[in-house]
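[1] A structural model of the following input is requested.
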Amino acid sequence: MILDHTLQVYVAPPCFNDADLTNYLTETTWNKVAERGYEPESACTAEMMKPVARTMWNKVRELAGFIPSPWAW
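    Prediction:
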């Protein structure tokens, strides 16, 4: 996750190239984003951060490399 401390927003990595950000950026984890209470920078980031339901079978297939992770970008 990328934080823009000036605008107090966060950006999901796949949305970074299209984001309108300042120079006061840091890279962090989702837990740190939640602690700060920053808002998503765009609809792209909000969409990327929605929970994804996964079955145990799909998790095994992801780990084995048969299917991509939902967070792969």
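[2] please count neighbours and contacts with C-alpha atoms only from this point.
    Will do.
[3] so which residue is dead centre in the protein?
    Closest to where the C-alpha atoms of the chain average out (C-alpha atoms, centre = their mean) is residue 12, at 3.2 Å.
[4] dump the residue contacts of that residue.
    Contact analysis of residue 12 by C-alpha atoms under 8 Å, 6 or more residues apart in numbering lists 1, 2, 44, 45, 48, 49.
[5] which among these end up buried?
    The neighbour-count criterion (16 or more other C-alpha atoms under 10 Å) marks 1, 2, 44, 45, 48 among those as buried.
[6] now, which of these sits nearest residue 29?
    Top of the list for closeness to residue 29, among those and by C-alpha to C-alpha, is residue 1 at 5.7 Å.
[7] for residue 23, state which of the contacts of residue 12 is nearest.
    Of all the contacts of residue 12, residue 2 has the smallest distance to residue 23: 11.5 Å, by C-alpha to C-alpha.
[8] and this one, so I can compare the two:
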Amino acid sequence: MKKKDRKLITGLLLTFVVLLVGGFVIPVDVGAPSDTRTILDHSTQEYVSPLCIDEAEVTNYLQETNYGHALSLDYEPESGCSVDYYQDADVPLFMAMLQTVGIADQKWSEEDMLENA
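    Below is the predicted model of the structure:
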């Protein structure tokens, strides 16, 4: 094997190892899918996750919709509970990619999704 070929192979292997290790070390935040169930409070222009509705201070002008719709309206989260529900923080980059593709389980299950919004 030529010296030039060895350098190329060594460089490619080193790059692969760095990317692989980085994928398990680099943390990213993963947001909820756009079809995740969400409750809108049109009076306060806020959204609330279904898990946080019991503690939330909401009016009676509510609508069940999906997370993507809440974001398109530029509504704010009602509390930190809703922020935490719709964000999965510090997920390794490699796991985030697997979750996006559908190989690994996400924080949000099929029951959390809204069929028709």
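[9] map residue 87 of the second structure onto the first structure.
    Aligned counterpart of residue 87 of the second structure in the first structure: residue 50 (TM-score structural alignment).
[10] ok, its match to residue 24 of the first structure distance?
    Applying C-alpha to C-alpha, to the nearest Å, the value for residue 50 of the first structure to residue 24 of the first structure is 25 Å.
[11] more crowded one of those two?
    Per other C-alpha atoms under 10 Å, whichever of residue 50 of the first structure and residue 24 has more neighbours is residue 24, with 11 against 8.
[12] show me which positions of stretch 48-67 of the second structure end up buried.
    By 16+ other C-alpha under 10 Å, the buried positions in stretch 48-67 of the second structure come out as 48, 49, 50, 52, 53, 56, 58, 62, 64, 65, 66, 67.
[13] could you pull out the strands for the first structure?
    Assigned by DSSP state E, the strands in the first structure fall at 2-4, 9-11, 25-27, 39-40.
[14] so where in the first structure does the biggest helix by length in the second structure end up aligned?
    Using DSSP state H, we find that the single longest helix of the second structure is helix 3-25. Alignment of helix 3-25 of the second structure against the first structure: no match, by TM-score structural alignment.
[15] stretch 55-72 of the second structure too?
    Per TM-score structural alignment, the counterpart of stretch 55-72 of the second structure in the first structure is residues 18-35.
[16] just give me the neighbour total for residue 59 of the first structure.
    As a burial measure, residue 59 of the first structure scores 14 neighbours (other C-alpha under 10 Å).
[17] distance of it relative to residue 69 of the first structure?
    Look at residue 59 of the first structure and residue 69 of the first structure: by C-alpha to C-alpha, they are 8 Å apart.
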